[in-house]
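**Student:** from the sequence below, what's the structure:
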Amino acid sequence: MNDRRELLNNEKISNLLLKLSAPAIAGMVIQALYNIVDTIFVGKALGEASAQGIGGLTVAFPVQMIMAGLGLIIGIGGASIISRNLGSNNIDRAEKTLGNVIFLIFVFSALITVAVSLYINPIMKAFGATDTILPYAVDYLRIITYGCIFFIFAMATNNVVRAEGNANMAMFTMVIAGVTNIILDPIFIFGFGWGVKGAASATIISQLIGSLFLVYYLFSGKSILKLHIKNLIPQYDIIKENITIGLSPFARQSSSSLMVVVLNNVLAIYGGDVSIAVFGIINRLFMFIFMPMIGIVQGLQPIVGFNYGARNFERVMESVRLSIIVTTVMASIGFAIFYAFPEQLFGVFSNDPNLINSGKSAIRIMVLVVPLASFEFIGATLYQAIGKAKPSFVLSVSRQILFLIPLVIILPGFFDLKGVWIAFPIAGFLSFMLSIFMMNREFKVLKGHIPDNGYEYEIPQGTR
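**Tutor:** Below is the predicted model:
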């Protein structure tokens, strides 16, 4: 335990960020890969119906994002509390937070399983499923819903493990789950002929295996934190702080989910099944840019949280600056690849020339300001890690809710289908400008070591 505290407190920031982020990046790339593999195998297995099958996964995806968002509420909120309390050497409160995280996992999993199971058909129709896409979407989502507890558990607990500085274990569970999914996909989809049901089954089994590894870690004695039965009893103050902080990443996930729902419905009007499939493919391709960036964010969070709790503000700012540079480089590389080779990328998913041509023009517009997205990611994470829920929430929802959704609704009226794609770079630029403004403001506060009355923020009890 002392070794990890020493690492977070004194290790050179560049080395520390590498140590904590590299495992997370590897895990997130595997996660992105198996989401893409699902789509590739479904597209190839269904042949002429590839647009409908991929469309089914696309329409069901917002529900998966909500599940992941619930895991992020619990995990990132809990991780922020745990990091700051480890920084201030309050182990008891950190362990109580772990127990409350486990409690919330079971509560949230039960709620979403019941809700989706009862209303799966109307949910999929509301989320943009056409009559031809609906059967595929329902078949896929029904299986995913039954295993949502494994989604939420793996997402939440991985963040807690990173909060105590053990990024390698978090990476290991993600890699195991991802590799399992990639192995099972062709067996279930082609070997058993299960189609989209096979993709869903592979995903759920892989998340189950990842969750079992995390359970083993928590009870193996290797974790800094000990899981005590008494700590499973909910504590109002911890749950309130956890959910308040976690609302920011949940808002990002939910706003992304809402954005996908709105897009699916708009695309059904202006482009039909092919356009929905195009967006689904682009969404998964973008994971190869954003997932490594999220890996940096996951490595950054415990550094910022611990050093903020220890009142070492210079290390907080240094880690944020470095993370912005690294994520911007990552996003710029992704931009160059996607802009240069769109036909080849879409050809991996489908042989449909209409889908490939539509995708080529769409992705070259949507990717234009992707390198600027790093500021939004890092800004929201900075506020999450230091416990400032309000500004983190604003940055998390700015691109999708404040800018993208209104533009997606308005612009097609002037530019038809092309207006949908144009909305993305405009929204990205506006979110970038907001992120710059808010982070500059926060850096002035940190440099002055004074309270930020503008956000009416109070240091949580556990870190005083």
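
**Student:** CA atoms for contacts and neighbours, from now on please.
**Tutor:** OK.

**Student:** mind listing the helices for the stretch 1-150 of the chain?
**Tutor:** Assigned by DSSP state H, counting those that start in this stretch, the helices in the stretch 1-150 of the chain fall at 2-10, 13-46, 50-87, 91-118, 120-126, 134-146, 148-163.

**Student:** out of the ones you listed, which comes closest to residue 346?
**Tutor:** Comparing the helices of the stretch 1-150 of the chain by their distance to residue 346 (CA to CA), the top pick is helix 13-46, with 9.7 Å.

**Student:** how far does that closest one sit from the chain's center?
**Tutor:** On the basis of CA atoms, centre = their mean, to the nearest Å, helix 13-46 sits 11 Å off its chain's mean C-alpha point.

**Student:** returning to what we had before: among the helices of the stretch 1-150 of the chain, show me which one is buried the most.
**Tutor:** When neighbours are counted by mean count of other CA atoms under 10 Å, the highest per-stretch mean among the helices of the stretch 1-150 of the chain falls to helix 50-87, a mean of 29.

**Student:** sorry, back to before: put together a markdown table for the helices of the stretch 1-150 of the chain, with distance to residue 227 on each row.
**Tutor:** Compiled in a markdown table, those are given as follows (distance: least, CA to CA, whole Å):
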| stretch | distance to residue 227 |
| --- | --- |
| helix 2-10 | 19 |
| helix 13-46 | 23 |
| helix 50-87 | 13 |
| helix 91-118 | 6 |
| helix 120-126 | 35 |
| helix 134-146 | 26 |
| helix 148-163 | 12 |
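
**Student:** quick one: which of those helices is nearest residue 449?
**Tutor:** Shortest separation from residue 449 across those is recorded for helix 50-87, at 16.9 Å, computed as CA to CA.

**Student:** and the angle from that closest one to helix 148-163?
**Tutor:** Between helix 50-87 and helix 148-163, the angle formed by their directions is 40 degrees, by axes from the mean of the first three to the mean of the last three CA atoms, to 10 degrees.

**Student:** helix 50-87 packs against which elements?
**Tutor:** Where contact means 3 or more CA pairs under 8 Å, 6 or more residues apart in numbering; DSSP states H and E, helix 50-87 is packed against helix 13-46, helix 91-118, helix 134-146, helix 148-163, helix 236-270, helix 273-309, helix 373-385.

**Student:** tilt between it and helix 236-270?
**Tutor:** Taking the same axes, to 10 degrees, one finds helix 50-87 and helix 236-270 inclined to each other by 160 degrees.

**Student:** quick check, distance from the helix or strand containing residue 171 to the centre of its chain.
**Tutor:** Per DSSP states H and E: residue 171 is located in helix 167-186. Centroid displacement of helix 167-186 relative to its chain, using CA atoms, centre = their mean, is 16 Å.

**Student:** buried stuff in it?
**Tutor:** The neighbour-count criterion (16 or more other CA atoms under 10 Å) identifies 167-178, 180-182, 184-186 as the buried residues of helix 167-186.

**Student:** want to throw the helices and strands packed on helix 50-87 into CSV with distance to residue 63?
**Tutor:** As requested, these are exported to CSV (distance: least, CA to CA, whole Å):
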stretch, distance to residue 63
helix 13-46, 14
helix 91-118, 9
helix 134-146, 8
helix 148-163, 10
helix 236-270, 7
helix 273-309, 14
helix 373-385, 22
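
**Student:** before we go on, could you also do this sequence so I can check it against the first one:
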Amino acid sequence: MQKAGPNLAVQGGKKGTMNNIETTRRPSAQAPRFVTGSLLRHILTMTGAGALGLMAIFVGDLANIYFLSRLNDEAIVAAVGYASSILFFATSVGIGLSIAATSLVAPALGAGRRMRARRLATNAHLLALIASVLIAVVLWFAIEPLLELIGASGRTLDLAAVYLRILVPTLPVLALAITSSAVLRSAGDARRAMFVTLFGAIVNTILDLILIVHFGFGIEGAAVSSLIARLVMMGIGFYGVMIVHDLLSRPKSATLMQDAPAFLQIAAPAVLTNIAPAIGNGYVTYAIAAYGDAAVAAWAILARLTPVAFGAIYALSGAVGPIIGQNFGARSPQRMRDVFTFSLLTMAAFTGIAWFGLGVLANEIAAVFNAGGEARELIVFFCRWLSPLFVFMGALFVANAAFNTLGRPHFSTMLNWGRATLGTVPFVLLGGRFFGAPGVLAGNMVGGVAFGIVAIFSAYKLIDAIGETFKPPENPVGHEVV
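**Tutor:** Below you'll find the predicted structure:
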């Protein structure tokens, strides 16, 4: 892992006394949480807390679609689908930056280098803010052209543009919230990381009821609900990182410049990795738009239903990085390998449970969203026959976490872009040509099978290769290094 800045040992005296006081007051200053104990328990604990938080925010997004679908206007639901494809791209950038935070902060904590972890966490937030502001400015001036590019037109385009004009300026707020949550997970505080998204989702859902259902504000109400929810998320994240764990310090331009290369080395490929699914998602939206607003509305519903159904897998991929990262910092190759194995088995079990639920409730799900005709057929088809293929996407997610944490983010980039291009475009084209809208959905899922398998074998090979290079650590856990 590339180091940013000098390594200066802090020794004895008054500083040592202050460190002892800090250790007694703050849980995060104790020995790294994941380097001992049951790995399966760590995985399930982190995943459970993360799943509750993630699924809560996904449910909040789903609530937007649900309440809007009750207006019996497919153009509104389709507009949110188009807008979400663009927001997915922007959010992916923030997630990529947060991956860099996890990849650097977790190993630093695992090696007992708390002061360095504090500095890295601070600079991670600064870099996330700078990057997200730039992206928000660019997107603001490209809203209509981007919507036209993915197939939106007429009233649907106008509605999607209104939605984006409200939410695009909040991208920096969301990026900071995501980064704070990543730092909390790196510290092993799954509960507070969960609170970031959980309370954001609660606020979002309550405001949906007030603004959409009670006041009838429609798509504008949905956007304002999300805006306020993001502000709540950022506030809770900052409280956990800064007040509870003391992992934010006064920013310094000198250390920012020193740490930026290490972040960019991971963040650049991680951002590209997370943009890839957004590009693939945008292409699927473009392909399915040829079959009308009903097909796009079904795709918009599925795009929000899938994260809820498979929320545990998304959370698992977020839990793997900190656990592998701390054991990487502690130089425990066997535990790193076991983390990956247990994560894959857990992911497969979660997929089976989600498939069963979706298959049994397929018709009821379509009815809840007032979907009829072609929209209903597409939702039922996905739930019953395509959802089990998500296991290969889950394998890719888990492997990505390992690649990013172990300093090989370009592996994730290559696999994800391969999945978004070779694993999406030809399969969607052929599926659409021979089977219409159902073929588009099927092609999108079938194309990911090979990439999930390759990701599994590549991650095992990387973990084994890194394990062979380990030497006894120069600085034992608990010895403070900047």
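
**Student:** circling back: out of the helices of the stretch 1-150 of the first structure, nearest to residue 280 of the first structure?
**Tutor:** Proximity of those to residue 280 of the first structure was assessed by CA to CA; the nearest stretch is helix 50-87, lying at 4.9 Å.

**Student:** next, the angle from the closest one to helix 91-118.
**Tutor:** Our comparison of helix 50-87 of the first structure with helix 91-118, counting by the same axes, to 10 degrees, yields an angle of 160 degrees.

**Student:** which position in the second structure aligns with residue 400 of the first structure?
**Tutor:** Structural correspondence for residue 400 of the first structure with respect to the second structure (TM-score structural alignment): residue 420.

**Student:** got the contact list for that match?
**Tutor:** The contact partners of residue 420 of the second structure, taken as CA atoms under 8 Å, 6 or more residues apart in numbering, are 276-277, 279-280.

**Student:** tell me the one among these nearest to residue 320 of the second structure.
**Tutor:** Proximity of the contacts of residue 420 of the second structure to residue 320 of the second structure (CA to CA) peaks at residue 277, which lies at 19.6 Å.

**Student:** distance of that closest one relative to residue 157 of the second structure?
**Tutor:** Residue 277 of the second structure sits 22 Å away from residue 157 of the second structure, going by CA to CA, to the nearest Å.

**Student:** what of residue 351 of the second structure?
**Tutor:** Counting by CA to CA, the separation of residue 351 of the second structure from residue 157 of the second structure is 35 Å.

**Student:** same question for residue 355 of the second structure.
**Tutor:** Distance, residue 355 of the second structure to residue 157 of the second structure, by CA to CA: 34 Å.

**Student:** ok, residue 394 of the second structure next?
**Tutor:** From residue 394 of the second structure across to residue 157 of the second structure, the span is 33 Å (CA to CA).

**Student:** what's the helix or strand for the spatially closest residue to residue 324 of the second structure that is not a sequence neighbour?
**Tutor:** Taking CA to CA, 6 or more residues apart in numbering as the measure, residue 324 of the second structure lies nearest to residue 336, with 5.3 Å between them; neighbours along the chain are not counted. Secondary structure from DSSP H and E places residue 336 of the second structure in helix 333-360.

**Student:** mean deviation, the following helix or strand past that helix versus the first structure?
**Tutor:** Moving toward the C-terminus from helix 333-360 of the second structure, the next helix or strand (DSSP H and E) is helix 362-368. Its aligned residues in the first structure lie a mean 1.2 Å from helix 362-368 of the second structure after superposition (mean CA distance after the TM-score superposition for the first structure).

**Student:** tell me what angle the next helix or strand after helix 362-368 of the second structure forms with helix 333-360.
**Tutor:** Note on helix 362-368 of the second structure: by DSSP H and E, the next helix or strand toward the C-terminus is helix 373-381. The directions of helix 373-381 of the second structure and helix 333-360 differ by 140 degrees, with the same axes, to 10 degrees as the criterion.

**Student:** between helix 373-381 of the second structure and helix 293-309, how many degrees?
**Tutor:** Compare the direction of helix 373-381 of the second structure with that of helix 293-309 by the same axes, to 10 degrees and you get 30 degrees.

**Student:** what's the mean deviation for helix 373-381 of the second structure versus the first structure?
**Tutor:** In the superposition with the first structure, the average deviation recorded for helix 373-381 of the second structure is 2.7 Å (mean CA distance after the TM-score superposition for the first structure).

**Student:** what residue of the second structure takes the place of residue 69 of the first structure?
**Tutor:** Residue correspondence to the second structure (TM-score structural alignment): residue 69 of the first structure is matched to residue 92.

**Student:** what does residue 435 of the first structure give?
**Tutor:** Counting by TM-score structural alignment, which is the criterion used here, residue 435 of the first structure corresponds to residue 455 in the second structure.

**Student:** its match and residue 468 of the second structure, how far apart?
**Tutor:** Note on residue 455 of the second structure: its distance to residue 468 of the second structure, by CA to CA, is 20 Å.

**Student:** likewise residue 107 of the second structure?
**Tutor:** If you measure residue 107 of the second structure against residue 468 of the second structure using CA to CA, the figure is 18 Å.

**Student:** and if you look at residue 113 of the second structure?
**Tutor:** Separation of residue 113 of the second structure from residue 468 of the second structure (CA to CA) stands at 23 Å.

**Student:** burial count for the aligned partner of residue 288 of the first structure in the second structure?
**Tutor:** Matched by TM-score structural alignment, residue 288 of the first structure corresponds to residue 308 in the second structure. If you count neighbours by other CA atoms under 10 Å, residue 308 of the second structure ends up with 24.

**Student:** OK, contacts around the counterpart of residue 245 of the second structure in the first structure?
**Tutor:** With TM-score structural alignment defining the correspondence, residue 245 of the second structure maps onto residue 223 in the first structure. Residues near residue 223 of the first structure by CA under 8 Å, 6+ apart: 161, 217.

**Student:** just say helix, strand or coil for residue 223 of the first structure.
**Tutor:** Here residue 223 of the first structure is recorded as coil under DSSP: H, G, I helix; E, B strand; the rest coil.

**Student:** swap in the one 3 residues further on?
**Tutor:** Using three-state DSSP, the secondary structure recorded for residue 226 of the first structure is coil.

**Student:** pull the contacting residues for it.
**Tutor:** If a contact means CA under 8 Å, 6+ apart, then residue 226 of the first structure has 95, 218-219 as its contacts.
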